[in-house]
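In: Okay, predicted coordinates and the sequence, questions at the end:
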Amino acid sequence: MNKFKKYCPNVWVAECDEEYEKGKTIELETKYGKTVECEVYNLIAQKDGKFYYSIVRLEDQTYAQRKAERYSNSAANHIAKSEHYCEAAQEGGEFLSLGEPIKVGHHSEKRHRALIERNWARMGKSVECEEKAKAAEAKAEYWESKASEITLAMPESIECFSEELEKAVTYHKGLKDGSIERKHSYSLAYASKEVKELKKKVEIAKLLWGEEATDDR
């Protein structure tokens, strides 16, 4: 069975027992036993009888989109529960609004105390669900922002990171020749690090999504 194999941070490739042509649709199994349809892109390595391909998942939604939808649904469910508990906490509202004190020793004492305790517990649940909804909404927003982010796991990463590298090189050169002011003593060092990191990303992106190449990783 074809399997996912981690290639580098945030990038998974296909580990296969047989060779496939570019554009071939294959099935890969996750470590949880789920089967995912993917399109073969490039053969990037061949080792110990295994073939390693960069692949594009053929799912309607990306991982980030699925996470965003899941947390959005969770937020909606918790909001609905919060409203339900809030409404339930209105039990005996007309009576309680009169401010009638608990009559100790009266036959109504037990019911009166139970009513107050039930409503207090329901309001607590309402607040708890509201807080969970807020937390889920925040996570949904985070994953929605990640859904539009271009990573090395996407073919368009070549163009994206190449453009970023070009800008980073220009900025670094400007800091070195003095045409761009250094805002602090580490400006040049940070700019140099950014260039090195982007060069590495472009190198990986070209291997994954550019011309076919193999190595012995």
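Out: Arrived safely, thanks for sending. Note that this is a predicted model, so its numbers are computed, not measured.
In: rest of the way, CA atoms for contacts and neighbours
Out: Will do.
In: Give me the contacts around stretch 4-17.
Out: Contacts with stretch 4-17, where a contact means C-alpha atoms under 8 Å, 6 or more residues apart in numbering, come from 1-3, 28-31, 49-55, 151-153.
In: From those, list the buried ones, please.
Out: Those of the contacts of stretch 4-17 that meet the buried threshold are 2-3, 28, 51-55, 151-153, by 16 or more other C-alpha atoms under 10 Å.
In: Let me know the closest of the residues you listed to Leu207.
Out: Lowest distance from Leu207 to those (C-alpha to C-alpha) belongs to Ser54, with 8.8 Å.
In: same for the helix or strand hosting the closest one, what does it pack against?
Out: Assigned by DSSP states H and E, Ser54 belongs to strand 50-57. With contacts defined as 3 or more C-alpha pairs under 8 Å, 6 or more residues apart in numbering; DSSP states H and E, strand 50-57 has these neighbours: strand 11-16, strand 35-47.
In: The last one versus strand 50-57: what angle between them?
Out: For strand 35-47 against strand 50-57, the angle by axes from the mean of the first three to the mean of the last three C-alpha atoms, to 10 degrees is 140 degrees.
In: For strand 35-47, which helices and strands make contact with it?
Out: If you count contacts as 3+ C-alpha pairs under 8 Å, 6+ apart, strand 35-47 packs onto strand 25-29, strand 50-57, helix 187-209.
In: Give me the distance from that strand to the chain's centre.
Out: Averaged C-alpha coordinates place strand 35-47 at 23 Å from its chain's average position (C-alpha atoms, centre = their mean, to the nearest Å).
In: Run through who's touching that strand.
Out: By C-alpha under 8 Å, 6+ apart, the residues outside strand 35-47 that reach it are 20-30, 51-59, 207-217.
In: Buried residues in that strand, which are they?
Out: 38-46.
In: out of the residues you listed, which one sits closest to Ala88?
Out: Checking the buried residues of strand 35-47 against Ala88 by C-alpha to C-alpha gives Cys38 as the nearest, at 48.8 Å.
In: For Val169, find the nearest of the helices and strands packed on strand 35-47.
Out: Closest approach to Val169 among these (C-alpha to C-alpha): helix 187-209, 6.1 Å.
In: List the buried residues in the closest one.
Out: Within helix 187-209, judged by 16+ other C-alpha under 10 Å, the buried ones are 188, 191-192, 194-195, 198-199, 201-202, 204-209.
In: quick one, helices of the protein?
Out: Using DSSP state H, the helices found in the chain span residues 63-88, 93-96, 109-147, 157-177, 187-209.
In: alright, now check it against this:
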Amino acid sequence: MNTYSKFAPNVYIAKCFESHTKGDIVTLTSQHGKETEVEIFNLVKEQDGYYFYSFVRCDGLNSQSRAIQKAQQYQNIANNAIKRSEQYCEKASERRDFLSLGEPIKVGHHSEKTHRALLERNRNRMDKAVTEMHKAESYESKIAYWENMADKIDLSMPESLEFFRFELAKAKAKHQDLKKHPEKREHSYSLTYAQKAVNNLEKQVKLASLLWDVLH
């Protein structure tokens, strides 16, 4: 059975018991038993009798599209919560015309039980309306997070190699510019931060090359 193996944060490669070549279609099985067809890209490593490959999903889903799906999923949940909140608010208006009169409960009267039950129903409905609204609000940060993720390129995508190479070239140029022109440094750590950015991007390019460089 071919499975997933974690390669880097948010990046998984295929762990296969047989050798494959670029373009082969294989089925990966998650730890929960879900099967997904993928297209083999690069051999990343061989270890303990297994072959580890980078891959692209045959269904076209990558990190960006999954992020978009996730954001939409949370948006739908929030919308449903808002809808339920509005419905509870509407139900809480049962016999509003009567309650607006401020008629006191007539203790001992045949209407006492009905009156108390009406007030209790409406009170419970308003409580539920508030709960659903809070639930909708709680998803706002999750929606924002996944919408932000949808704008990012990461190592799970073949285009990440070109992207990180481009970003590395920019980072190196900025670092060299700050070295030659100290007056451009905004603070005493500007050069250090610029060098750190170069180092980080060099690591990203190295990983992306293992995954997606056709000459690898």
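Out: Noted; the coordinates are in hand. In this text the structure is predicted, and so the values were computed from the model without any measurement.
In: hmm, back to that, so can I have TSV of the helices of the first structure showing distance to Tyr7 of the first structure?
Out: TSV is the format used below for those (distance: least, C-alpha to C-alpha, whole Å):
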stretch	distance to Tyr7 of the first structure
helix 63-88	17
helix 93-96	62
helix 109-147	20
helix 157-177	15
helix 187-209	10
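In: mind checking which of those helices is nearest Ile102 of the first structure?
Out: Proximity to Ile102 of the first structure, assessed across those by C-alpha to C-alpha, is greatest for helix 109-147 (5.9 Å).
In: Alignment lookup: Arg182 of the first structure to the second structure.
Out: With TM-score structural alignment as the matching criterion, the partner of Arg182 of the first structure in the second structure is Arg185.
In: doesn't Asp177 make contact with its match?
Out: No - between Arg185 of the second structure and Asp177 there is no contact, the gap being 9.5 Å when judged by C-alpha atoms under 8 Å.
In: Give me the aligned partner of Ala191 of the first structure over in the second structure.
Out: Taking TM-score structural alignment as the alignment basis, one finds that Ala191 of the first structure is matched in the second structure by Ala194.
In: and Leu168 of the second structure, what pairs with it in the first structure?
Out: Leu168 of the second structure is assigned Leu165 in the first structure as its aligned equivalent, the criterion being TM-score structural alignment.
In: which ones are touching its match?
Out: So, once contact is read as C-alpha under 8 Å, 6+ apart, Leu165 of the first structure ends up touching 195, 198-199, 202.
In: and with 6 Å instead?
Out: In this structure, Leu165 of the first structure makes contact with Leu198, judged by C-alpha atoms under 6 Å, 6 or more residues apart in numbering.
In: And it, how far from Trp143 of the first structure?
Out: The spacing between Leu165 of the first structure and Trp143 of the first structure, counted by C-alpha to C-alpha, to the nearest Å, is 26 Å.
In: again with Asp60 of the first structure
Out: Between Asp60 of the first structure and Trp143 of the first structure the distance, using C-alpha to C-alpha, works out to 16 Å.
In: same check, this time on His184 of the first structure
Out: Spatial separation of His184 of the first structure from Trp143 of the first structure under the definition C-alpha to C-alpha is 33 Å.
In: For those two, indicate the residue with more neighbours.
Out: When His184 of the first structure and Trp143 are compared on other C-alpha atoms under 10 Å, the one with more neighbours turns out to be Trp143, at 22 against 7.
In: ok, the aligned partner of the more buried one in the second structure - contacts?
Out: Structural correspondence for Trp143 of the first structure with respect to the second structure (TM-score structural alignment): Trp146. When the contact criterion is C-alpha under 6 Å, 6+ apart, the partners of Trp146 of the second structure are 67, 71.
In: Map Lys201 of the first structure onto the second structure.
Out: Under the alignment (TM-score structural alignment), Lys201 of the first structure maps onto Gln204 of the second structure.
In: that older thread, now for the helices and strands packed on strand 35-47 of the first structure, which one comes closest to Ala147 of the first structure?
Out: Each of these was checked against Ala147 of the first structure via C-alpha to C-alpha, and the shortest separation belongs to strand 50-57, namely 14.3 Å.
In: The closest one against the second structure, how far on average?
Out: Its match in the second structure and strand 50-57 of the first structure itself, once the structures are fitted together, sit a mean 0.8 Å apart by mean C-alpha distance after the TM-score superposition for the first structure.
In: residue range for that strand in the second structure?
Out: Counterpart in the second structure of strand 50-57 of the first structure, with TM-score structural alignment as the criterion, is residues 50-57.
In: For the matching stretch, give me every contacting residue.
Out: Counting contacts by C-alpha under 6 Å, 6+ apart, the residues outside stretch 50-57 of the second structure that touch it are 13-17, 38-45, 211.
In: Mind doing that once more with 7 Å?
Out: Surrounding stretch 50-57 of the second structure, the residues in contact under the criterion C-alpha atoms under 7 Å, 6 or more residues apart in numbering are 13-19, 37-46, 211.
In: Also stretch 108-115 of the second structure?
Out: Residues external to stretch 108-115 of the second structure that are found in contact with it (C-alpha under 7 Å, 6+ apart): 105-106.
In: What is the end-to-end distance of it?
Out: 12 Å.
In: Could you do stretch 131-144 of the second structure as well?
Out: End-to-end distance for stretch 131-144 of the second structure, by C-alpha to C-alpha: 21 Å.
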